[in-house]
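> Mind looking at a prediction? Sequence and model below.
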Amino acid sequence: MAPDLSTARTRLGELIAAAQRIVPFTGAGISTECGIPDFRSPGGLWTRNAPVYFDEFIASQAARNECWRGRFALDSAFGTARPGRGHHALAALWREGKSPGVITQNIDNLHQASGIDDSCVIELHGNTTYALCLDCDTRFELDWVREQFDASGGEAPACPRCHGFIKSATVSFGQAMPVEAMRRAEQLTLSADLFVAIGSSLVVWPAAGFPLMAQQNGARLVILNRDPTEFDAIADLVIRHDIGDVLAPWVE
């Protein structure tokens, strides 16, 4: 049975105090208090804008147009979001030297906005706050893409350098996981003596394998999530309270 809020904070505090290398692993739940809905729940992002699969994006101009239309429809959520208490608590642990970095499934850039250096945020599913050419890897800011999109009557622009397809810098369904990010995430996971999974349903693989990897390597495992996960039985501590409420004591 998951502990009450006060007990959960006390137990988590004891684990944090005893740890030398804390590795947080974050999912959509840490950002919901920032105004960004999760993906799968009723009212989530995918109920309003069905994802465009990567092979469809490559094969069809119409799919590319729809993909960018859906992305711009999310500006009201992503464009105004600011880091929440959970982000700030993890940033405090990072500044104190207790945590070497964060592994995240999120694409919202809020860990960086909370003060964690970009080099210490491992983004398994990319970042939606900018775009990349799939051929030459040139970076494009979203304001530029939006200008081109609107000026052409809703047609996704091509790269002005190489004419490749421009896509938000996220990992779409059917797109290969980023090799370097996965390598760094594994390295960080294996260095942890305390691994804290926060706001993740732990159902999206291969990312969901990192908590298991950490536990099997001898790390203590904490799962902080609203709903049960399939890894609760092997965790040292399971917390099912509001993430911001739980982590508030660690916010500087």
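Received it, and whenever you're ready, just let me know what you need.
> okay, CA-based contacts and neighbour counts for the rest of this
Noted.
> For the stretch 1-150 of the chain, which segments count as helices?
Secondary structure of the stretch 1-150 of the chain (DSSP state H, counting those that start in this stretch): helices at 5-18, 45-48, 54-59, 61-73, 75-78, 85-95, 110-113, 142-151.
> Pick the most buried one from those.
Across the helices of the stretch 1-150 of the chain, the average number of neighbours (mean count of other Cα atoms under 10 Å) peaks for helix 85-95, which reaches a mean of 23.
> for that helix, packing partners?
With contacts taken as 3 or more Cα pairs under 8 Å, 6 or more residues apart in numbering; DSSP states H and E, helix 85-95 sits against helix 110-113, helix 243-247.
> centre of the chain versus that helix, how much separation?
15 Å (Cα atoms, centre = their mean, to the nearest Å).
> Report the angle between it and helix 5-18.
Helix 85-95 and helix 5-18 meet at an angle of 20 degrees, taking axes from the mean of the first three to the mean of the last three Cα atoms, to 10 degrees as the criterion.
> could you check the distance from residue 60 over to residue 50?
Using Cα to Cα, to the nearest Å, residue 60 is found at 16 Å from residue 50.
> again, but for residue 235
Note on residue 235: its distance to residue 50, by Cα to Cα, is 33 Å.
> who has more neighbours, the two?
Higher neighbour count among residue 235 and residue 50: residue 235, with 18 against 11, using other Cα atoms under 10 Å.
> residues contacting the more buried one?
215, 220, 221, 222, 223 (Cα atoms under 8 Å, 6 or more residues apart in numbering).
> Turn these into a markdown table, columns for secondary structure, neighbour count and distance to residue 66.
Below are these laid out as a markdown table (DSSP: H, G, I helix; E, B strand; the rest coil; neighbours: other Cα atoms under 10 Å; distance: Cα to Cα, whole Å):
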| residue | secondary structure | neighbour count | distance to residue 66 |
| --- | --- | --- | --- |
| 215 | helix | 21 | 41 |
| 220 | strand | 21 | 44 |
| 221 | strand | 26 | 40 |
| 222 | strand | 24 | 39 |
| 223 | strand | 27 | 36 |
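> between the residues you listed, which is nearest residue 156?
residue 223 (40.1 Å; Cα to Cα).
> residues in contact with that closest one?
Residue 223 touches 196, 197, 198, 232, 235, 237, 238, 239, counting by Cα under 8 Å, 6+ apart.
> Tell me, how many residues neighbour the first one?
Which is residue 196. When counting by other Cα under 10 Å, one arrives at 25 neighbours for residue 196.
> From residue 218, how far out is the residue positioned nearest the centre of the chain?
Closest to where the C-alpha atoms of the chain average out (Cα atoms, centre = their mean) is residue 106, at 1.4 Å. Using Cα to Cα, one gets 26 Å for the distance from residue 106 to residue 218.
> dropping in the other structure now:
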Amino acid sequence: MTSRTLVAVLTGAGISTDSGIPDYRGPNGLWQRDPSAQDLVTIGPYLTDTEVRQRAWLMRRDAGALGAEPNAGHRALVELERALPLRVLTQNVDGLHQKAGMPARKVLELHGTAQQVQCVRCRVRSTMAEALERVAAGEPDPPCRECGGILKPATVMFGEPLDPVVLEQAAGIAQACDLFVAVGSSLQVHPAAGLVEVAVKAGARLVVMNAEPTPYDELASEVVREPISTALPALVARVAA
């Protein structure tokens, strides 16, 4: 590819499983092991049920996601960014693309970030690390220090709309790119999954890299089922050559 080729990469939970962060829908995903865990990341139950919030805080405390490290898949995209114009559109909230060295301005976090928490009443933000310290100190459902409101991760939980500004930016990138690579995403969560169709309709070549079939495989010029931590570096080596 030429140095002017724009590559858009949509990443889902599958790129981070090798960093110890479980996905939701995969064969070994969180919801397969515990279907009730879906409530912990769904806005309705989270806001109305204190027990759900307490379980959610324990899940965040025990998951250790804040201590997760980037893997070979994340690092491969950093290498690609050094070779070609690249934008990462991520459904993940773990911040591992930036931690791997991807410039923050080139990462669109479609579903927000788990590195911060936000009050649902006054919208003030603080760090997730501070909130988890409060949980460890004995607060099972820490309220906002400013107004006493409910704290939630600064993520788009299931049942919440995406930020329309972020979505518009992502759609613009999908429409402008020459190559669209979907990595580790089930492509079942909309509107993020719909970016694939936007890119293909605009003439982009599509590569789907996911362990399980997706609804968009038939639109792809290449479908990869190999482990992402080995397959993505191999793809990057080809694309950047």
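Looks like it came in fine. This one's a predicted model, so the numbers in the text were calculated from it and none came from an experiment.
> that older thread, can you list which of the contacts of residue 235 of the first structure carry over to the second structure?
Conservation of those in the second structure, assessed by both residues aligned by TM-score structural alignment, their matches' Cα atoms under 8 Å: retained contacts are 220, 221, 222, 223.
> Just the closest of these to residue 146 of the first structure, please.
Nearest to residue 146 of the first structure, judged by Cα to Cα, of those is residue 223 at 38.6 Å.
> Counterpart of the closest one over in the second structure?
Aligned counterpart of residue 223 of the first structure in the second structure: residue 208 (TM-score structural alignment).
> Same question for residue 191 of the first structure.
Per TM-score structural alignment, residue 191 of the first structure is aligned with residue 176.
> and the angle for the longest strand along the first structure with helix 142-151?
Longest strand in the first structure, counting residues (DSSP state E): strand 126-133. Orientation check (the same axes, to 10 degrees): strand 126-133 of the first structure against helix 142-151 gives 60 degrees.
> Are there helices or strands packed against strand 126-133 of the first structure, and which ones?
Using 3+ Cα pairs under 8 Å, 6+ apart: strand 126-133 of the first structure touches strand 139-141, helix 142-151, strand 166-170.
> Tell me how far the alignment partner in the second structure of residue 38 of the first structure lies from residue 15 of the second structure.
Using TM-score structural alignment, the partner of residue 38 of the first structure in the second structure is residue 23. Per Cα to Cα, residue 23 of the second structure is found 9 Å from residue 15 of the second structure.
> now do residue 107 of the second structure
Residue 107 of the second structure is 15 Å from residue 15 of the second structure, by Cα to Cα.
> Tell me which of these two has more neighbours.
Higher neighbour count among residue 107 of the second structure and residue 15: residue 15, with 28 against 19, using other Cα under 10 Å.
> Quick check: residue 34 of the first structure touching residue 83?
Yes - in this structure, residue 34 of the first structure is within contact of residue 83 by Cα atoms under 8 Å, at 6.3 Å.
> Quick check: the aligned residue for residue 82 of the first structure in the second structure?
So residue 82 of the first structure corresponds to residue 69, using TM-score structural alignment.
> Is there a neighbour count for its match? I'd like the number.
18.
> For it, which residues are in contact?
Residue 69 of the second structure makes contact with 19, 96, 99, 100 under the criterion Cα under 8 Å, 6+ apart.
> May I see the residues you listed organised as CSV, with distance to residue 161 of the second structure added?
CSV is the format used below for the contacts of residue 69 of the second structure (distance: Cα to Cα, whole Å):
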residue, distance to residue 161 of the second structure
19, 28
96, 23
99, 26
100, 28
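> What is the nearest of the residues you listed to residue 164 of the second structure?
Nearest to residue 164 of the second structure among the contacts of residue 69 of the second structure, with distances taken as Cα to Cα, is residue 96, at 23.3 Å.
> What's the closest one aligned with over in the first structure?
Match for residue 96 of the second structure (TM-score structural alignment): residue 110.
> gap between the closest residue to that match other than its chain neighbours and residue 178 of the first structure?
Distances taken as Cα to Cα, 6 or more residues apart in numbering place residue 83 nearest to residue 110 of the first structure, at 5.3 Å, with adjacent residues excluded. In this view, residue 83 of the first structure and residue 178 of the first structure are 25 Å apart by Cα to Cα.
> These two: which is more packed in?
Of the pair residue 83 of the first structure and residue 178, residue 83 is the one with more neighbours under other Cα under 10 Å, namely 20 against 14.
> can you tell me which residues contact that one?
Residue 83 of the first structure neighbours (Cα under 8 Å, 6+ apart): 31, 34, 110, 111, 113, 114.
> next one: residue 22 of the second structure
Going by Cα under 8 Å, 6+ apart, the list of residues near residue 22 of the second structure reads 13, 16, 28, 29, 30.
> Between the two ends of stretch 185-201 of the second structure, what distance do you get?
20 Å.
> try stretch 238-249 of the first structure
End-to-end distance (Cα to Cα), stretch 238-249 of the first structure: 18 Å.
> likewise stretch 198-212 of the first structure?
Start-to-end, stretch 198-212 of the first structure (Cα to Cα) is 14 Å.
> What of stretch 64-83 of the first structure?
Stretch 64-83 of the first structure has its terminal residues 30 Å apart, counting by Cα to Cα.
> now that stretch, how far from the centre of its chain.
15 Å.
> can you redo the kept ones among the contacts of residue 235 of the first structure as a markdown table with distance to residue 10 of the first structure?
Below are these laid out as a markdown table (distance: Cα to Cα, whole Å):
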| residue | distance to residue 10 of the first structure |
| --- | --- |
| 220 | 16 |
| 221 | 15 |
| 222 | 13 |
| 223 | 15 |
